[in-house]
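Undergrad: Generate a structure from the sequence data that follows.
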Amino acid sequence: MNTVGIKDVALRAGVSMATVSNVLNRPDKVAPGTRERVEEAIDVLGYVPNMVAQQLTGSRSSGMVGLVLFDVRNPFLSDIARGAEDLLHTAGQPVMLCNTDVLPEKEERYLKLLAQQNAAGALVTPADLSKGWLDGLRARGLRVVLLDNTDAHPEVCSVAVDDVAGADAAVTHLLARGHQRIAFVTGPMHMRQSRDRLAGSRRALERAGRPADALNVVETSAFTVDQGRRAGERLLTVSERASGVFCANDLLALGVMQTAFRAELRVPDDLAIVGYDDIHSAATAGVPLTSVHVGGYELGKAAAELLLDEDRPGHTHRRLVFPPRLIERRSS
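TA: Alright, predicted model coming up:
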């Protein structure tokens, strides 16, 4: 049986082999009419790209993009993934979803794999962002767009939400409702999301004339409902229980709410709760959850656009920061 090669596709479509390669690897660089002729030739001939050969020649495989996220079960991150995937699909670039569990060694394995596969790039929620980490990616030739609110690395594109402002709005809301004892429940403090949302919470307290250390901070090991339940149990055992709780994401908030219900507390009369991310289930919780809306779908789409833009002449690295907004519901 004769093997169909890229030369056969080029002859049938009446184009050069370089044009066929561009259709396979960088379809956005090819005029729509030409791309359609090449794709038709591929379908008629049954051509299957040789990925090993592509890697040996240094081309970017099939234009694959890695989505390297710290917890793919998190609905907010799922929204980011969907926004990115929808846009990349229209550009003809497949997506590889990678879950790191905030483990640097697991993240490292995925990024190494993407580099070995000559991926077009990666959208990453970094486990531990540093200059050395970025230098390592560049040494591998892997382009990235960070899903991280940092202004310390202008040499790379990034997309994020202003978490300091979002947390400020959440705690300001609780203060306006008359809450004097406020707790902040968050995931691992080494993550930027936790640090920024803590900073915003303290900023709101200071502006209200309250000492920043008046905030009762409860750190958990993950941004999950189970960890929220455990945090809720800790909050209910202290002698001076908080009357208002701001959680660094909605999953934690829903877990705290479940614990409150089990303790026969009324939400918000006995315990007001505010979350962050405004995931779909926030509005349908037992008591609809007040939350800071951040638009994960739009975030993922913008990150994918920045990655695709790196192939275009005159590209400059940009940092896009989306403004959050508080969505008030019955929980507070």
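
Undergrad: hey, let's count contacts and neighbours off CA atoms from now on
TA: Noted.

Undergrad: Would you mind confirming that R318 is in contact with A160?
TA: No - between R318 and A160 there is no contact under C-alpha atoms under 8 Å: 11.4 Å.

Undergrad: of these two, who's got more company?
TA: Neighbours around R318 and A160, counted as other C-alpha atoms under 10 Å, are more numerous at A160. The numbers are 23 against 14.

Undergrad: And the more buried one, how far from G244?
TA: Separation of A160 from G244 (C-alpha to C-alpha, to the nearest Å) stands at 27 Å.

Undergrad: Strands of the stretch 151-300 of the chain, start to end?
TA: Under the criterion DSSP state E, counting those that start in this stretch, the stretch 151-300 of the chain contains strands at 157-161, 182-186, 216-219, 244-247, 272-277, 290-293.

Undergrad: just those: most buried one?
TA: strand 244-247 (a mean of 30; mean count of other C-alpha atoms under 10 Å).

Undergrad: What is that strand packed up against?
TA: Identification of packing neighbours for strand 244-247 by 3 or more C-alpha pairs under 8 Å, 6 or more residues apart in numbering; DSSP states H and E yields helix 163-176, strand 182-186, strand 272-277.

Undergrad: Another sequence for comparison is provided below:
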Amino acid sequence: MAEATRVRVLTAIEELGFVRNEAARTLRKGSGRTLGVIVEDISNPYFTDLARGVEDASNAGGYDLIWCTSDGSPEKERRRLDFLEQQGVSGVVITPVALDRDRIARLRARDVRMALVDRRMPGTGACSVNVDHVQGGRLAMRHLIELGRHDVAFVTAEPESPPVRQRRGGALRALTRAGYAPEQVLTIAEEELTAEAGQHAARRLLEFGTLPTGIFCANDLLAIGLINELTRNGVKVPQDVAVVGYDDIAPAATCVVPLTTVCQPRHELGVTATELLLAGIDNQQVTLTPELVVRESAC
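TA: Modelled structure (predicted):
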């Protein structure tokens, strides 16, 4: 865990008096030393990096893991939670899709604690770790504006998850603050946040005839697919179009045009969520800060 994050966690422990409830005692002293992990898509390097953080922190605490994926499906998420509950796990780290307060209460009644990644549910007892995605969106759009790319598009997926909505909201705020109308932003919505969806978005943009001069993609996979397709069609990145992604997954630095992106502390997200789970603090929330990484796609 980063030192600044560790200080926030320890400060919370001191302020709250570190009073454990029964579920917390079960987590530390119970017969089971197994945690469950549910991520949306293990094929996405973002979730792989996050999962690595959970693995490292769990191993350090002497816990084993049971891995599950929800594939973004509420029904599959429900089945995975049922399975982990049946396996008697002590706690669950989850990137939620449709998790609700009733399910959290049910799990806590069975002495199963919860750590949420990129979601907040205050008052449920679940701790959470988030990234300031509004700030991330601001960073991306402000960079495009500073490059003189005022005619912009936002490539996303529909329906948008809360983190993606926050990114778009931050980008629109930056545009408004710079004196431009948010209505001028062209939104291209695909079904998924994948490289294939990015390729499809690029083809849709090419059909318009006139390309925007700047494009902000909701994640790196979209941006990589989009850049590859634009390049195949003779569009020069960044000369014709500047592209900014979000996540800073490993392929971002090695795609055909290295990607400018907003870096999420992915490993730290996993570590911090697990540390909070093992510390047994109710309702503790930690927010991590993203950073802009400038490469050739928008420079």
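
Undergrad: how about TSV for the helices and strands packed on strand 244-247 of structure 1, with distance to S331 of structure 1 added?
TA: Output for those, formatted as TSV (distance: least, C-alpha to C-alpha, whole Å):
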stretch	distance to S331 of structure 1
helix 163-176	11
strand 182-186	14
strand 272-277	6
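
Undergrad: out of the ones you listed, which comes closest to T19 of structure 1?
TA: Set against T19 of structure 1 and scored by C-alpha to C-alpha, those come closest in strand 272-277, at 43.3 Å.

Undergrad: Tell me where the stretch 1-150 of structure 1 has strands.
TA: 65-69, 95-99, 121-124, 144-146.

Undergrad: can you put the ones you listed in JSON lines and add distance to E298 of structure 1 and mean neighbour count?
TA: Compiled in JSON lines, these are given as follows (distance: least, C-alpha to C-alpha, whole Å; neighbours: other C-alpha atoms under 10 Å):
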{"stretch": "strand 65-69", "distance to E298 of structure 1": "15", "mean neighbour count": "25"}
{"stretch": "strand 95-99", "distance to E298 of structure 1": "17", "mean neighbour count": "17"}
{"stretch": "strand 121-124", "distance to E298 of structure 1": "14", "mean neighbour count": "25"}
{"stretch": "strand 144-146", "distance to E298 of structure 1": "14", "mean neighbour count": "25"}
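
Undergrad: Make a markdown table from these and add distance to L308 of structure 1 to it.
TA: Shown next, in a markdown table, are the strands of the stretch 1-150 of structure 1 (distance: least, C-alpha to C-alpha, whole Å):
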| stretch | distance to L308 of structure 1 |
| --- | --- |
| strand 65-69 | 10 |
| strand 95-99 | 13 |
| strand 121-124 | 9 |
| strand 144-146 | 10 |
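
Undergrad: Which of those sits closest to H179 of structure 1?
TA: From the strands of the stretch 1-150 of structure 1, taking C-alpha to C-alpha, the stretch that ends up closest is strand 65-69, at 35.1 Å.

Undergrad: Where in structure 2 does the closest one fall?
TA: Mapped onto structure 2 using TM-score structural alignment, strand 65-69 of structure 1 covers residues 35-39.

Undergrad: Average offset of that stretch relative to structure 1?
TA: The superposed stretch 35-39 of structure 2 is, by mean C-alpha distance after the TM-score superposition for structure 1, a mean 1.0 Å from where its aligned residues fall in structure 1.

Undergrad: tell me, how many neighbours does the aligned residue in structure 2 for A81 of structure 1 end up with?
TA: Matched to structure 2 by TM-score structural alignment, A81 of structure 1 sits across from A51. A count of nearby residues for A51 of structure 2, using other C-alpha under 10 Å, gives 23.

Undergrad: need the contact list for the residue nearest to A51 of structure 2 when sequence neighbours are not counted.
TA: Ranked by C-alpha to C-alpha, 6 or more residues apart in numbering and with sequence neighbours excluded, the top spatial neighbour of A51 of structure 2 is G270, at 6.0 Å. For G270 of structure 2, the contacting residues are 50-55, 57, 117, by C-alpha atoms under 8 Å, 6 or more residues apart in numbering.

Undergrad: aligned partner of G270 of structure 2 in structure 1?
TA: Match for G270 of structure 2 (TM-score structural alignment): G300.

Undergrad: try V185 of structure 2
TA: By TM-score structural alignment, V185 of structure 2 lines up with L215.

Undergrad: how close does its match sit to C247 of structure 1?
TA: Distance from L215 of structure 1 to C247 of structure 1, by C-alpha to C-alpha: 12 Å.

Undergrad: quick one: the residue nearest to A51 of structure 2 from R110 of structure 2, how far?
TA: For G270 of structure 2 relative to R110 of structure 2 (C-alpha to C-alpha), the value is 24 Å.

Undergrad: go on, A178 of structure 2?
TA: 51 Å.

Undergrad: Just send the strands of the stretch 151-300 of structure 1 back as JSON lines, with distance to L174 of structure 1 too.
TA: Formatted as JSON lines, the strands of the stretch 151-300 of structure 1 follow (distance: least, C-alpha to C-alpha, whole Å):
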{"stretch": "strand 157-161", "distance to L174 of structure 1": "21"}
{"stretch": "strand 182-186", "distance to L174 of structure 1": "8"}
{"stretch": "strand 216-219", "distance to L174 of structure 1": "14"}
{"stretch": "strand 244-247", "distance to L174 of structure 1": "6"}
{"stretch": "strand 272-277", "distance to L174 of structure 1": "8"}
{"stretch": "strand 290-293", "distance to L174 of structure 1": "11"}
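
Undergrad: so which of these comes closest to E310 of structure 1?
TA: So among the strands of the stretch 151-300 of structure 1, strand 157-161 is nearest, using C-alpha to C-alpha, at 9.3 Å.
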